[in-house]
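Q: predicted structure and sequence below. I'll ask about it afterward.
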Amino acid sequence: MLQTIRDNSQGVIAKIIIGFIIGVFALFGAESIIGGFLGGNNVASVNGEEITEPELAQSLQNVMAQMGANVQDFDEQLLREIALGQLIEDRLLMQAAESSGMTISDNSLDRQIVRTPQFQVGGVFDPDLARRTMGAQGFTAQTYRASLSQQMMMSQLANAYASSGFVTDEAIERLAALELQTRDFRYLSIPLGNRTLGEAIPADDIRAYYDNNPAEFTAPEQVSVNYVVLEKDRIFDEVEVDEARVRAQYEEERDAAVANIERRASHILWELGGDASQEELLAIAAGVKERLDAGEDFGELAREFSDDVVSAEDDGDIGYTDGSVFPAALEQALVTLEVDQVSDPVVSEFGVHLVKLTEYDAQEYPEFDEVAERIERDLNSAEVDQLYFSRLENLANLAFETFDLQAINEELGLEIQQSEYFGRSGGSSAITSEERVIEAAFSDDVLVEELNSELIELSDTRAVVLHLQEYRPEALIPFEDVRAEIAVTLRGQREREMARELGENLMAALDSGEDISGQIASESLSWIEREDVRRNQADVNIEIVRNVFQMPSPEASDPVRRGFSLNNGAYVLVELQAVEDGNAANMPEQQRQQLTAALIENQGRMSFDALLRNLQTDADITGLELDPGVL
């Protein structure tokens, strides 16, 4: 009873559950609710609990939506198995939560619902909006509460396991030894140079490379399309709104704003239904009213007398109303009050009230000159929207009814443009880089039947229709066109080989105890010394650091050597001289806390994964055959 008043008026208690709403809508959407009434084929059973085809269809839609535009690249059966696997996991978790005795109280559900931003207007819970939002997703209030309860229970179970991890000081020490480990080393970097300068690349090698690597020199299939573009922004120049329309809209908005009066109220409530009768409560309320008239504080008396303990803690405040939020008796009383005035005792279906008007907000609307530009802009946009959508519909019809773009050009005045040639990976222009344009250009309708494409809406303000101009099939590029390119490639390969050969020779000389300083100088190279380098050292090439930390620790005073090529072709010779393990005592407190939290989170995740595996192993799951890797 008291909750109803607060649900309709208190704006500070409704801000948390949006994540639950999204999850519930995604998991228990309209199709699964309706499917429960209409029936359908069962596709699987989890410990005797059936999963229906409509539920699987909804889960499949959610999986496809998460994967986005590239979903067509995946096998449909695999996607179906993934969707079913998710449903089975949810069933197992729900059954585990129920068997563990987990429940969600009605009060918890109420709190989550009234704190849902989707159910609020101006930060205040609106029951009508809540019912409409639930209905739009295929829920009644009862089915929504049931779905939300299940989602909260599964989250409660997951959180219980995810937060169960712990970490010892010994584990922190071991990780710190690795995380804070430093290494001393020196290295030679042998870059690509001009070692092959003056050395001709044999013509036979160039030809052999061309013959052995046809895929590198095969131009993919390409198309060029003609297209027309409908853009909303171009319509603005066609629209003009006269002052009479602007003034009429101003009058309408002003009348609506002035009529929108908000009042804020506080109350002291004596709830009906106890030992005292209504007459006795009225007498008590009248006595408190006399004390208020004598100057006592409303908030203090609310805390002393009000049965609405939540609002009493806030001096009796029950929020704002536009005349439709509170019970009718309270609304009628508020109309007669001045700010800070308290009503005589008022009786509603909830009990006996003393009502105080704390704020009165009668909207003042600005003068015409202050808002005329904005109104003109709004009217202009509305008319442009109407014209755009009308032409959009006309464009879609013409694209379907005609066999080229000429009729569209004549009727809608849209310029026929021609694209560059582009392949299935797209082109360089704004149009041909659009994925939906590429898909349409290579569709059977456009490519094979040579029909207009369907209307392609690139955004809310831009649409395009295509027609094939020319198709170029996949073809091998002539040898002469790529001869020079191949020569450059082969020369680069030879430069890499020579850099590697030099590096390997230098390392072999070092291993045999030779002095290589002369060779280094002749190649204009020099050792680079680095000390106390960490894994995340920013001023050393990341490839070098990664290789250094993969090397074994040196024994005694003998360095460990390794040679490797970088992605840019340079060859690096490294001498690892010393390794110093890290110490947790030297770890900053913030880093220690972050490391501890990461370990706990990882252990909690592993515990939850183990729970799922055990539930799957012990469960009786029948129905559609699943790939073992899906669950």
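A: Yes, it's here.
Q: can we go C-alpha only for contacts and neighbour counts from here?
A: Will do.
Q: tell me the helices and strands packed up against the strand or helix carrying residue 491.
A: Taking DSSP states H and E as the definition, one finds residue 491 inside helix 479-511. Applying 3 or more CA pairs under 8 Å, 6 or more residues apart in numbering; DSSP states H and E, one finds that helix 479-511 makes contact with helix 203-212, strand 560-565, strand 571-580.
Q: that helix: what's the following helix or strand?
A: Next in sequence after helix 479-511, counting helices and strands by DSSP H and E, comes helix 517-522.
Q: ok, residue 230 - contacts?
A: By CA atoms under 8 Å, 6 or more residues apart in numbering, residue 230 lies in contact with 392, 414, 462, 463, 464.
Q: actually residue 189, not the one I wrote
A: For residue 189, the contacting residues are 525, 570, 571, 572, 573, by CA under 8 Å, 6+ apart.
Q: go again using 7 Å as the cut-off
A: Residue 189 is in contact with 570, 571, 572, 573, counting by CA atoms under 7 Å, 6 or more residues apart in numbering.
Q: likewise for residue 188?
A: 526, 527, 528, 572, 573, 574.
Q: what about burial for those residues, which qualify?
A: Burial by neighbour count, judged by 16 or more other CA atoms under 10 Å, picks out 572, 573, 574 from the contacts of residue 188.
Q: okay, pairing it with this:
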Amino acid sequence: MLEKFREGSQGPGAKIILGAVIVTFALAGVSSYLGSGSAQSAATVNGVDISKQALENQVRNDRSRLESQQGESFAARWEQPEFQNQIRQQSLDTLVAQNLLQQMTDDLSLRIGDEKIRSYIFSMEQFQTDGVFNEERYISLLRQNGMTPAQFVERLRTDFAQQQLTDALVSSEFSLPSEVKLLAALQNQQRQLSQLIVPVNKFANDIAITDAEVSRYYEDSKAFFQTPQQASVDYILVDMKDISTGIELAADAAENYYNEHQSSYAQEDKRKVAHILVAFNDDEATAEKKAQALLTKIQLGADFAELAKTSSDDTFSGENGGELDWLEKDIMDPVFEAAAFALVNDGDVTSELVRSDFGFHIIKLLAVEPGKVKAFADVKTAIETRLKNEQAVSHFDELAEQLAEQAFEVPDSLDVASEETGLAIVSTELFSADAIPAPLNDPKIVSTLFDQDFIAEGLNSEIINLSDEQSIVVRINEYKAQSTKPLTDVNDEIIERLTATKAEQKALSFMTNVSAKINAGENIDAELATVDASFTAPEWLSRFDYTKADFKVLSKLFSMPKPAAEQATVATETSLSGDVTLLKFSSVRDAEMNAEEATRLGDTLKNINAQADYEMLIQTLIKAADVSYPVAE
């Protein structure tokens, strides 16, 4: 139970339930929703394809997240094909789950109001300048991610709907007081322990290792004495950053561009409107009748703001007479937006009801802010950046194409390619697959560098596109195959290992003898004198007192049965350092639980239960779904 408690809030299900789903979907992995339309999908879920591009983006996002969490240990594991396949399968499972959730939200007709979407966009720091929403930054960031405002709004609408579903799981869960009490008792329980710690090296002095034992261990364990394959590499890198640094614009370039493209810097009209919403509530005909009655009252002179306060189902805006924030194009529902921008004069009200996915609207125009052309000074920096980027992209493409041609035409050297492009050849020292230097530590390069056919050919690689801003050509300069270290190089290491093993065995035998005497009620002073050791004074330890006892010792202690009255329980455990510890467990006491802790543990249990609900939901959806995967060629 405690293991579940510790791990519960760390699992992928809990992260989906408790994490910021919307931000993750909307920006960090926005490109994963805009696949390249590959003819072959990575999977099909109830007839809906998951593109290969979406899978690659998900894998890249998952890899980046895990790499930031695990650091160097992840980089080493990533070089193993089996581990890469495991991450790829987990990423595909994530996309399948997301698709199933989306289909479920559609079936349940979960909907999110335009005002919530709008408020969320305006609150996102990514789109703000000095704490204020910046429309130009908003449009620019979306364009960089290949999205239009309409696509982004729809993506948010989808994510909020899925969040409604997962929130329902969390809010419906609960924890019983008896569960909380039991968990607190287990977590806070203390156990009284005396430790007899005997360093293994006390038993190593008279141990002799023969040459025959060393040879036998070497032959049986050659897999542990391998020198990994190594390579040194020559490469030429085309890097957009390096190209951009050297670009200088003519003094009037930005102003000339501005004069030629002024229409691109014209801000459209903004509208401030108020609305009255009559939601469908499973009876569209009744909703339409109610909305029409309200519109008729307004046309006969009724106060719009008063009707909004008393009759609008959008209670948030209704409190302010139905008034919304300033409206710009491509933010709200297209039907609502078209009707709002069709109004001409302040005070105009739509002559007919406006039907959206959420119900029937009556819209009133409150004010218009005419569009205007932005001043050159306000957009100069952005224009200069754009012009430099355009030149850099053009020059990048030219250099990459030139590098690819020269590396192919003269395949046994990079010298000519370097001379023709003006790009330097970079040479590395020998490195292994678990210590690849940047920028070579990319899966596309690694799969090439340690491919035996590529190594045997000794030729330039094809140009490898690392990203939109980096391309590279590599060649093997020197290669050393994996080999077994000679016995002479590892002889001392083997002797050390064998000595440690025999010393531990002697230590365990000693502790077994001491333990038997304790259980028999015999005196152990003579045995303890031989190793110059004694039991520590009894002390109370909690489950997580790692400063007072070794992790393995604590785990052993809290797995031991409760001792009988006046009778200590003994057990032996080897610590993480290799020393042997004899545990004398004598008593148990429970700790009190305060109100704050009860609340915290109750919330933890609810989250664990919610995670289990989520995982059960996904598994149920998968079992009921038609999920297919393409057959590998």
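A: Cool, got the structure. Bear in mind that the values here come from a model prediction, so they are computed numbers and not experimental data.
Q: can you give me the TM-score here?
A: For this chain pair, the superposition-based TM-score is 0.66 by TM-score structural alignment, normalised by the length of the first structure; 553 aligned residues with a CA RMSD of 5.9 Å.
Q: how many neighbours does whichever residue in the second structure pairs up with residue 569 of the first structure have?
A: Under the alignment (TM-score structural alignment), residue 569 of the first structure pairs with residue 578 of the second structure. Other residues lying near residue 578 of the second structure total 16 when counted by other CA atoms under 10 Å.
Q: ditto for residue 504 of the second structure
A: 22.
Q: element containing residue 394 of the first structure?
A: Assigned by DSSP H and E, residue 394 of the first structure falls within helix 368-401.
Q: buried ones in that helix?
A: Within helix 368-401 of the first structure, the residues scored as buried using 16+ other CA under 10 Å are 372, 375-376, 379-381, 383-385, 387-388, 391-392, 395-396, 398-399.
Q: just to revisit the earlier point, now that we have the contacts of residue 189 of the first structure, can you turn them into CSV and tack on distance to residue 484 of the first structure?
A: Conversion of the contacts of residue 189 of the first structure to CSV gives the following (distance: CA to CA, whole Å):
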residue, distance to residue 484 of the first structure
570, 23
571, 26
572, 29
573, 33
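Q: residue 356 of the first structure against residue 263, yeah?
A: No - counting by CA atoms under 7 Å, residue 356 of the first structure does not reach residue 263; the two are 10.3 Å apart.
Q: which one's more surrounded, these two?
A: Neighbour totals were compared for residue 356 of the first structure and residue 263, and residue 356 leads with 25 against 19 (other CA under 10 Å).
Q: helix, strand, or coil at the more buried one?
A: With DSSP: H, G, I helix; E, B strand; the rest coil as the basis, residue 356 of the first structure sits in strand.
Q: for residue 187 of the first structure, helix, strand, or coil?
A: For residue 187 of the first structure, the assignment made with three-state DSSP gives strand.
Q: what do you get for the one 10 residues further on?
A: For residue 197 of the first structure, the secondary structure call by three-state DSSP comes out as coil.
Q: what's the burial count for it?
A: By other CA under 10 Å, 9 other residues sit near residue 197 of the first structure.
Q: same deal with residue 488 of the second structure?
A: Residues within reach of residue 488 of the second structure, counting by other CA under 10 Å, total 8.
Q: counterpart of it in the first structure?
A: Here residue 488 of the second structure is matched to residue 480 in the first structure, going by TM-score structural alignment.
Q: OK, contacts around the residue lying closest to residue 137 of the second structure once chain neighbours are set aside?
A: Excluding the flanking residues, the one nearest residue 137 of the second structure by CA to CA, 6 or more residues apart in numbering is residue 127, at 5.8 Å. Neighbouring residues of residue 127 of the second structure by CA under 7 Å, 6+ apart: 133, 134, 137, 138.
Q: filter those residues down to the buried ones.
A: In terms of neighbour count (16+ other CA under 10 Å), the buried residues within those are 133, 134, 138.
Q: give me the subset of those residues lying in strands.
A: Among these, the members falling in strands (DSSP state E) are residue 133.
Q: spell out for me which residue occupies the centre of the first structure.
A: Of all residues in the first structure, the one closest to the mean position by CA atoms, centre = their mean is residue 66, 9.4 Å from it.
Q: C-terminal to the one helix or strand that one maps to, what's the next element?
A: Using DSSP H and E, residue 66 of the first structure maps to helix 53-67. Using DSSP H and E, the helix or strand that follows helix 53-67 of the first structure in sequence is helix 76-99.
Q: roughly how far does the residue nearest to residue 90 of the first structure when sequence neighbours are not counted sit from residue 147 of the first structure?
A: Once flanking residues are discounted, residue 90 of the first structure sits nearest to residue 154: 7.6 Å by CA to CA, 6+ apart. Residue 154 of the first structure sits 11 Å away from residue 147 of the first structure, going by CA to CA, to the nearest Å.
Q: which of the three states applies to the residue nearest to residue 22 of the second structure when sequence neighbours are not counted?
A: Using CA to CA, 6+ apart and skipping the chain neighbours, the partner closest in space to residue 22 of the second structure is residue 159 (5.5 Å). Under three-state DSSP, the three-state class of residue 159 of the second structure is helix.
Q: give me the neighbour count for residue 159 of the second structure.
A: 23.
Q: look up how far residue 111 of the second structure lies from it.
A: Separation of residue 159 of the second structure from residue 111 of the second structure (CA to CA): 10 Å.
Q: coming back round to it: out of the helices and strands packed on helix 479-511 of the first structure, deepest packed?
A: strand 571-580 (a mean of 21; mean count of other CA atoms under 10 Å).
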